[in-house]
Structures are given as C-alpha cells and as structure tokens.
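K.L.:
coords below, sequence missing:
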C-alpha cells in the first residue's frame, strides 16, 4: 500500500510548485516534505518528481498524482453522501478548449454546479493539449481533439466544431481579388489564437498543398480574436455562429473548404457521481451545439 500521507505530499508539491510551498500548505517543515518524497521514491524505485521551478511530476509521478486526486475525489464524495460538513466544496478540475468555453459549454458547467454543488476548476488550453493535462493527473476530465483514451480514462465523441475561413468584405476584396489562391494566401495577413493554434495552417495546406508562411498576428482571446477578424486585421477560421453574427461585415473566403474539428470528452474511468453528472451535462450541451 502507498501511504496516503505520501500521496498527499506529492500532490502538494506539484500543486504548490515547490517543496517549501508544499511544506507551508501541509504545515510541516521542508525537511519533512523532502524525507517523505525520498522515502516514497525509494519504496517504489522510481523518480517521482523533477525538482525544477515549478516542480513537476515525472511520468511515474503522474501516475501517483492521478491516484492521489482520484482518492481525494472519492473521499469527498463519500463524506458528502454521509452529509458531513467536511464534504463541502467537492472540486472538479477540467481542461477545456477556448472555443468551447466561449460558445457552448458554460451553461452545462452552470447546470452541474447548481445541481450537485461541485466547485469547478477550469483550465483553458488548446483542444490538442487538454488530454496531456489529463494524462499528467492535473485535471479529472477534458474536452479534447484526441480520440484515443488517456490511460486510465474513457473517451466519447461529443461532436464536431465547424470552422470557416472568414474575413471582412473589404479585406477579401483587397487581398483576394482573384479568389483564394496560393499566391494570395502567401501574402494576406492571417490571425492565429497563439503559437499552438494550427487551424489556419491546416486550412492553408488544404488549399495550397504546400507549406507557406504568410504574415501572422496572434490574438489570444476568444472574443478579441473574432473582433480582430471583424476589424480587418487579418483572416482566420471562425465558427459558424461567429460568422453569422456579422452577415453584413464578414464573408466566408472558401465556402467549399470548411474545417471540422472533432471533440471528445475524456474523464477518469472510475465511479464518481460528480464526474458522471458533469459528463451528462456536457454531452447534452454538445448534442445541441455541435454537429
């Protein structure tokens, strides 16, 4: 058996970012934290922690971190079922992509919080990276573009978000007078959400079948991103409702080339009333909002 105290110590170090901060959170000395971690590593024969700033779990440590959070969740749910005061504030950490947060998922989060009383710790990340947070044990569930279940998790298709290359009428007339050609795409300014956003690049390759590098702006905010397109800063992939919200200002550059991004719900594969309630609300909302 792995001592619960050891798991709690590992979790505190990762959550707080350092041994000193974990010691303060646990009300023990830094030496005690270090000794607990060393004893656990020796017991398992594995290095569990990368002592960087902030401290990070190794792959072996991620397995134990996930176990620690699962045990914590189940304990809190059990206390809640018994009606004990200590159970107030069951927390669910969830990784969700920006476009889902900005569009369809917030009502689902509100409903589950109202229905169950859980507290939600939402981490915003790109849909291609949210599953990594699940694998690392830092979240309990994720909206992700990854279909393959993370080890110890289950995965279900939520639906697809449809993106369309969009720009203002004036921008399209200026930069694409002869249509959306490879030559025009190579020089027309494009807007990315951040350096990890590859939607525009995927569209470019689908049209040109080659690697091109047009001028790029980066606007890391869902509402600001759409506003930047609407103001003519560049072209970008927008969702249907974002395009339809400004029919007199925005046009679709290539109606025959929409880009579909499948979204999956992945969560820990354990019996948890809180997680299952969240999953039910997310699937219901997705069925109404996604294709």
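P.N.:
Here it is on my side, so go on. Owing to the predicted nature of the structure, the values given are computational and were not obtained by experimental measurement.
K.L.:
okay, CA-based contacts and neighbour counts for the rest of this
P.N.:
Fine.
K.L.:
in what helix or strand does residue 229 lie?
P.N.:
Residue 229 belongs to helix 222-230 when assigned by DSSP states H and E.
K.L.:
May I see the buried residues of that helix?
P.N.:
Along helix 222-230, these residues count as buried under the neighbour rule (16 or more other Cα atoms under 10 Å): 225-226, 228-230.
K.L.:
tell me the two of those that are most distant?
P.N.:
Comparing every pair within the buried residues of helix 222-230 by Cα to Cα identifies 225 and 230 as the most remote, at 8.8 Å.
K.L.:
re the thing from before, so can I have TSV of the buried residues of helix 222-230 showing distance to residue 95?
P.N.:
Listed next are these as TSV, based on distance: Cα to Cα, whole Å:
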residue	distance to residue 95
225	20
226	22
228	25
229	26
230	28
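K.L.:
Buried ones in stretch 266-273, by neighbour count?
P.N.:
Going by neighbour count (16+ other Cα under 10 Å), the buried part of stretch 266-273 is 266-269.
K.L.:
Do a quick rundown of the strands in the protein.
P.N.:
Chain-ordered strands for the chain, with DSSP state E as the definition, fall at 49-50, 56-57, 91-96, 119-124, 141-144, 153-168, 190-192, 216-218, 236-239, 250-252, 259-268.
K.L.:
Put this next to the previous one:
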C-alpha cells in the first residue's frame, strides 16, 4: 500500500522549505518527518527529495506529489458530495394522526432547520410508532411509551388532552336521564379512527371498568371527518380538546363528563446518532413541542 503519511511529509517539507516547520505543521517531531520520507524512499527504491536548498522533489517524487494533489482534490469533491447528500437526507418521523393534524405541523414549520432535510411523516397509532423506530424505519417518533430503547434517547413532550364529547342532538336521542353515563355510552354508537385505534377501549376500561362493543362503532380514518361526523350526531367520541375549542365554545359539541378527560403523555424518541445537525434538530423540536403542549 502507498504510504500517504510519507508523501504528505515530503510535500510539507517542500511547501515550507523547512523540516522543523513541517514537523510543527504535522504535529510530529523533526526526526519523524525525516524518517517518514526515508521510509517512503526505501519502499520505492530511490531518492524522492533533493536535500539541498531550495528543497525539490526528484522526478519520481514529483509523480508522487502530483498523485497526492489528485487525492486531495478527490477528497475535497467527496466531502462536498457528502455534504450535499447530507443536505438531502431524509428525516422520517412516525406520529399519530391527531398530532399531525393539530399541533405537529405548526411546530415543524416553526423550525427552519427542518428545511435542510427531506421530511417524511408516517402516520400510525401512537401505541405502534415505537415499533417503526425500533425497526429503523424512521429516525424519530412520538409515542405514549416512556421506555427508552437501546441506542435511542427520549424526552417527555407534554400531555395531549382528549375530551369525551357528542352533539346535543345525539345526547337527546341516545342518552336516558335515568341511566348512568356508563350505560348510555355502552348502548350508543361511537366513533373510531381505524381498527387499530384502541383509545376508546382503553378509556372505557380505565374510567368505567368495562369493555365496548366493537360492532357498535363508525370507522372514520380522518381527523377532520371524525370531528364532522361527531358534529352530525353519528356517535360520541374522544377528540383532542385543541381540535374542538370553537365547537365547545359555541355549543355545537358538549363535554359528557368534564372530570373524566384523558390526558395522554407524549414522548419524543430518536436515535443516538453522532451527526450534530440531527442532534440539534431533535433538541429544537423537543423545546418547541414542550411549549406547544404547555409542559408544566
């Protein structure tokens, strides 16, 4: 193999016209500079440096120096290409639909550094996003799971509040005053985002210690559609408070039980990669999201 340390020592001596200055620049001893050039000459079997001032390369030495210049040019081009590719790198995030269509995009737009990446947002149930990170499908995710994976960091972002709501027309049609809220909920239709959505089931188990009838639901895989179907009286639903502030204020939707809101903890998980730009971007996102979610 070519001894590039020897070629660099040769080039530095010729450039600076001084062995001691060459040693200082290379951060080695003067004898080490001499030894590197001698070792290089030994490997090629002939002198490479004319050892009288001004120092010059021999014919073969000049061939090696020209080769070194091409190597340096190629390295510069390589680093430039790497930087270009870095700028084109894809930043994949796994999140749930509610976060995407309520607070997440406003947070991302507020961080100009995201524009240096090609952003890819993958939507999945909040209980499953961590699987995508573990399988290296994404670089970061939002999850309700606080457990930190090996090779990853995590940060608590805040709590996402869901409220139990329906339209006044729906309540008049399905809810009987002589029955408990639990029984009324069990016997009336409700809305689910998709078949993976377990929020309603988890909510009922935690708040009322019961299980919903899975056949008594409307599947609406759209955050906007979910809200509109609730407004139209198709069923009761758990909806992020942040998404229905106006609807609650003007009475189009009513909260069925104000003491039984669901506060979902959200965590940002991301790989421990050495890239400073990636690490900085994660920290910026965490800070912005915590403010957006009113972390206390």
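P.N.:
On my side now, so go ahead. Computed from a predicted structure; not experimentally measured.
K.L.:
Compare the strands of the first structure and report which one is nearest to residue 14 of the first structure.
P.N.:
With Cα to Cα as the measure, strand 56-57 is the member of those nearest residue 14 of the first structure (5.8 Å).
K.L.:
The closest one - contacts with which helices or strands?
P.N.:
On a contact count with 3 or more Cα pairs under 8 Å, 6 or more residues apart in numbering; DSSP states H and E, strand 56-57 of the first structure meets strand 49-50.
K.L.:
so the strand it packs on corresponds to what in the second structure?
P.N.:
Equivalent residues of strand 49-50 of the first structure are lacking entirely in the second structure, counting by TM-score structural alignment.
K.L.:
any idea how far residue 56 of the first structure is from residue 33 of the first structure?
P.N.:
To residue 33 of the first structure, residue 56 of the first structure is 15 Å away according to Cα to Cα, to the nearest Å.
K.L.:
can you check residue 129 of the first structure too?
P.N.:
Taken as Cα to Cα, the spacing of residue 129 of the first structure relative to residue 33 of the first structure amounts to 31 Å.
K.L.:
Then residue 151 of the first structure?
P.N.:
Spatial separation of residue 151 of the first structure from residue 33 of the first structure under the definition Cα to Cα is 29 Å.
K.L.:
now residue 224 of the first structure
P.N.:
The span separating residue 224 of the first structure from residue 33 of the first structure equals 43 Å under the rule Cα to Cα.
K.L.:
How about residue 233 of the first structure?
P.N.:
Separation of residue 233 of the first structure from residue 33 of the first structure (Cα to Cα) stands at 51 Å.
K.L.:
who has more neighbours, the two?
P.N.:
Between residue 233 of the first structure and residue 33, counted using other Cα atoms under 10 Å, the more crowded position is residue 33 (21 against 18).
K.L.:
so the more buried one makes contact with residue 22?
P.N.:
Yes. If you go by Cα atoms under 8 Å, residue 33 of the first structure and residue 22 touch, sitting 7.4 Å apart.
K.L.:
where do the contact lists of the two overlap?
P.N.:
Residues touching both residue 33 of the first structure and residue 22 (Cα atoms under 8 Å, 6 or more residues apart in numbering): residue 9.
K.L.:
which ones are touching residue 203 of the second structure?
P.N.:
Taking Cα under 8 Å, 6+ apart as the definition of contact, the neighbours of residue 203 of the second structure are residue 262.
K.L.:
Mind doing that once more with 10 Å?
P.N.:
162, 164, 209-212, 238, 260-262 (Cα atoms under 10 Å, 6 or more residues apart in numbering).
K.L.:
neighbouring contacts of the helix holding residue 229 of the first structure?
P.N.:
By Cα under 10 Å, 6+ apart, the list of residues contacting helix 222-230 of the first structure reads 98-103, 166-169, 171, 190-193, 217-219, 221, 233-239, 242-243, 246, 249-251.
K.L.:
Please enumerate the helices of the second structure.
P.N.:
Shown for the second structure, the helices assigned by DSSP state H span residues 4-16, 19-26, 30-44, 59-87, 97-99, 105-109, 129-134, 168-174, 181-187, 199-208, 223-231, 245-249, 276-292.
K.L.:
What separation is there between residue 213 of the second structure and residue 190 of the second structure?
P.N.:
For residue 213 of the second structure, the distance to residue 190 of the second structure (Cα to Cα) stands at 10 Å.
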